[in-house]
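Engineer: What follows is a predicted structure for the sequence shown.
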Amino acid sequence: MGKTSKDKTISSLSAEMPKAEEDFQLLVIRLSAMGDVAMTVPVLQRLVKTYPRLKITVLTKPFFHPIFEEVPGVTIVSAEVNTKHKGIFGLWKLARELQSLRLHAVADLHNVLRTKILRFFFFFFGIKSAVIDKGRAEKKELTKLHPKNIQPLKTTHQRYAKVFAELGLPIDLNVSVEVKKHPIPQFIKEKLTQPRKWIGIAPFAAHKAKMYPLSKMEEVIAKLDAENKYDILLFGGGKHEEAQLNKLASNYKNVISMVGKLTFKEELQTVSNLDVMLSMDSGNGHLAAMFGIPVITVWGATHPFAGFAPFQQPKENQLLPDLEKYPLLPTSIYGNKHVEGYEEVMQSISPTEILNRIEEVL
């Protein structure tokens, strides 16, 4: 596409940014999913700290508002993609609504069909945009079975930061940002009255290939419970997980399921008070990392080299299967692909290994 008279280049946008920061209106788009949304927060927090007068509007789905509320000073706008913003005409309506903000630039951190259509409309309005490079080719290479060449790729956080850099807003992801704990919800105060260490455990994942066997996870929970010095909080979502976690919690004195007990905002408030989170390669780990909580992740068919490890967590907190026994790992980026003979890779991670890492962190 050729440039219109209104269409500023990235270089010219970058050149004017420092002197016009207080007037600069930036739209950031990330509609879903929960883990990817949570990963935007540490990046946006550093963007706000670096450019404190920058005016940022975040476009996301209504459910994710509490996540973006962790970024000070941003305005959050809902994309009602199932109702008034459904389809191409709904997206046109949404684009016109956003145009009224007098945007200078758009950072598309999602890069899906909906956001591509929105970017086209913004181009028509003369608004410059930058978009995330998801690195699909290199991720495909990482999961290729033969020949196997495992190298760490850019993290999702780095890919987000690169979008802002292309708009003349470079940030340093290593900059320190203060993250405060939230008040403890009343339900938690009533259930957990003793001043003990809190261990969060999120045993589920979207795909079986990313989920530690529940029987082995119960071994971890049973041993932690038997020490009688921790409170163990179980996290998950949906009716099926709720039933399983309620049943699991009922077998132990110091274990409580959070599912169905709290609003999503209250759940985030609770997570902010954890001493450690144990999760799969899933959204709950990223939610905890938003608050600077130590996160121990258990990996199966996927691998942290794909760029989805929780923010600023040491590699010692990323527990991997036996790579000598399973040399073709990772076999999947999202855990949705199956390779014959690799169905039980997580069995090679022992409960003792997980328990030892929890003890070391605490």
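Structural biologist: Looks like it came in fine.
Engineer: drop to CA atoms for contacts and neighbour counts, all remaining ones
Structural biologist: Fine.
Engineer: And the helices in the chain, which stretches?
Structural biologist: Assigned by DSSP state H, the helices in the chain fall at 10-16, 34-50, 65-68, 87-99, 113-124, 136-143, 156-166, 186-191, 214-227, 239-249, 264-271, 283-290, 351-361.
Engineer: Below is structure B, check it against A:
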Amino acid sequence: MRVLVIGPSWVGDMVMSQSLYITLKQQYPEALIDVLAPAWCKPILERMPEVHQAIEMPLGHGDLNLLGRRALAKELKHQDYTHAFILPNSAKSALIPWFANIPVRTGWKGEMRYGLLNDLRPNKKAFQYMVERYVALAHPKKSMINSSSLGGIEHLPKPKLHIDSFTQNHTIEKFNLNRDRTIIGLCPGAEFGPAKQWPVEHYAAVADAMISQGKQIWLFGSPKDQATTEAIKYAISPENQAHIYDLAGRTSLIEAVDLLGACETVISNDSGLMHVAAAVGCKVIGVYGSTSPQYTPPLAEKLAIVHTDIECRPCFQRECPLGHLKCLKELDPQKVLDAYQSL
């Protein structure tokens, strides 16, 4: 069995897709699994032991480029793939396996995919969690009726990214970090939008309390998050600032993976880094605003979810449609500190 997976384009989704690869290897130990995905995904995929090869997708996200897809499919045809799993829902994501004449092409019913997929699954909404939707594709269509067919999310294989201790230690040294104190990671960014971002002052209150308890804080994020992480660092008491390290925008994604792997606990908005933290074995506290853990919860062994219960959430909007962001502002820092104690 030689498998081509058309992978997702978001960090969290890519991490969760590992559950599919684990399931396929359980069923077909000799299977070779290649994943076609954006270039930024390659280091993540290389930390998944189940993946034989990460193939860089040369076309931009959202770019139709029929000629480019046909040319790539012509190259991939020589790999003699027997199966393709198409994880995105778009029609264009199903074109390459179709152009490559891969015999079995499996995926959920999406936009105009009849014919492009010949193992079309029509009942995606019968599976509550995204990870269930991924894993269900590894099983025959007739046995995958709904979530109960899989026995519940707690029985599914959890993503587990490999951490090499030598590389991790080198990364810690590179950024002049240490393990002298217990490490708490904070991930205060959210690519989705501000309706997912817990306020700076709340993160700062948690950081201040943690440092006063003898811990250290590592701040993670992309270059877009630097203003946020810098504001958190300088909002805590001056005597505690020596124990907070701002890494946002300084690390590559794979360096962030290794550094998250050194954290005891990670406190994060609903973001890709939250799923990375779960996959490297951290305790995770997920902070939810406009979204809900009822679709893409972090698959951590030790997990706490915190949110408010105001009636307008979850709205799943990028920005608060009512303009008040109460779902985030009214989520008291003490609730997160209590969740930490419970873990």
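Structural biologist: Arrived safely. Quantities reported herein were computed from a predicted structural model and do not represent experimental measurements.
Engineer: ok so, going back, as CSV, the helices of structure 1 with mean neighbour count and distance to Ala107 of structure 1 would be great.
Structural biologist: What follows is the helices of structure 1, written out as CSV (neighbours: other Cα atoms under 10 Å; distance: least, Cα to Cα, whole Å):
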stretch, mean neighbour count, distance to Ala107 of structure 1
helix 10-16, 14, 12
helix 34-50, 21, 11
helix 65-68, 19, 15
helix 87-99, 16, 13
helix 113-124, 17, 9
helix 136-143, 16, 19
helix 156-166, 21, 6
helix 186-191, 12, 38
helix 214-227, 15, 39
helix 239-249, 16, 35
helix 264-271, 20, 26
helix 283-290, 27, 20
helix 351-361, 14, 36
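Engineer: would you turn those helices into CSV with distance to Pro327 of structure 1?
Structural biologist: Supplementary listing: these in CSV, determined by distance: least, Cα to Cα, whole Å:
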stretch, distance to Pro327 of structure 1
helix 10-16, 43
helix 34-50, 27
helix 65-68, 37
helix 87-99, 44
helix 113-124, 35
helix 136-143, 11
helix 156-166, 25
helix 186-191, 43
helix 214-227, 23
helix 239-249, 32
helix 264-271, 35
helix 283-290, 26
helix 351-361, 20
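Engineer: With respect to Phe311 of structure 1, which of these lies nearest?
Structural biologist: Evaluated over those, closeness to Phe311 of structure 1 peaks at helix 283-290, with 5.7 Å, by Cα to Cα.
Engineer: Onto which residues of structure 2 does the closest one map?
Structural biologist: On the basis of TM-score structural alignment, helix 283-290 of structure 1 is assigned to residues 272-279 in structure 2.
Engineer: can you give me how far the matching stretch is from the chain middle?
Structural biologist: 5 Å (Cα atoms, centre = their mean, to the nearest Å).
Engineer: next one: stretch 291-299 of structure 1
Structural biologist: 11 Å.
Engineer: same deal with stretch 293-310 of structure 2?
Structural biologist: Between the mean C-alpha location of stretch 293-310 of structure 2 and the chain-wide mean there is a distance of 13 Å, by Cα atoms, centre = their mean.
Engineer: before we move on, what about stretch 97-104 of structure 1?
Structural biologist: Put simply, stretch 97-104 of structure 1 sits 27 Å off its chain's centre (Cα atoms, centre = their mean).
Engineer: in structure 2, what residues pair with it?
Structural biologist: Under TM-score structural alignment, the match for stretch 97-104 of structure 1 is residues 75-82.
Engineer: Report how many residues lie close to the aligned residue in structure 1 for Pro194 of structure 2.
Structural biologist: In structure 1, the residue equivalent to Pro194 of structure 2 is Lys208, according to TM-score structural alignment. The local packing of Lys208 of structure 1 (other Cα atoms under 10 Å) involves 17 other residues.
Engineer: and Lys208 of structure 1, what does it touch?
Structural biologist: The contact partners of Lys208 of structure 1, taken as Cα atoms under 8 Å, 6 or more residues apart in numbering, are Gly335.
Engineer: Could you measure from it over to Ser100 of structure 1?
Structural biologist: 44 Å (Cα to Cα, to the nearest Å).
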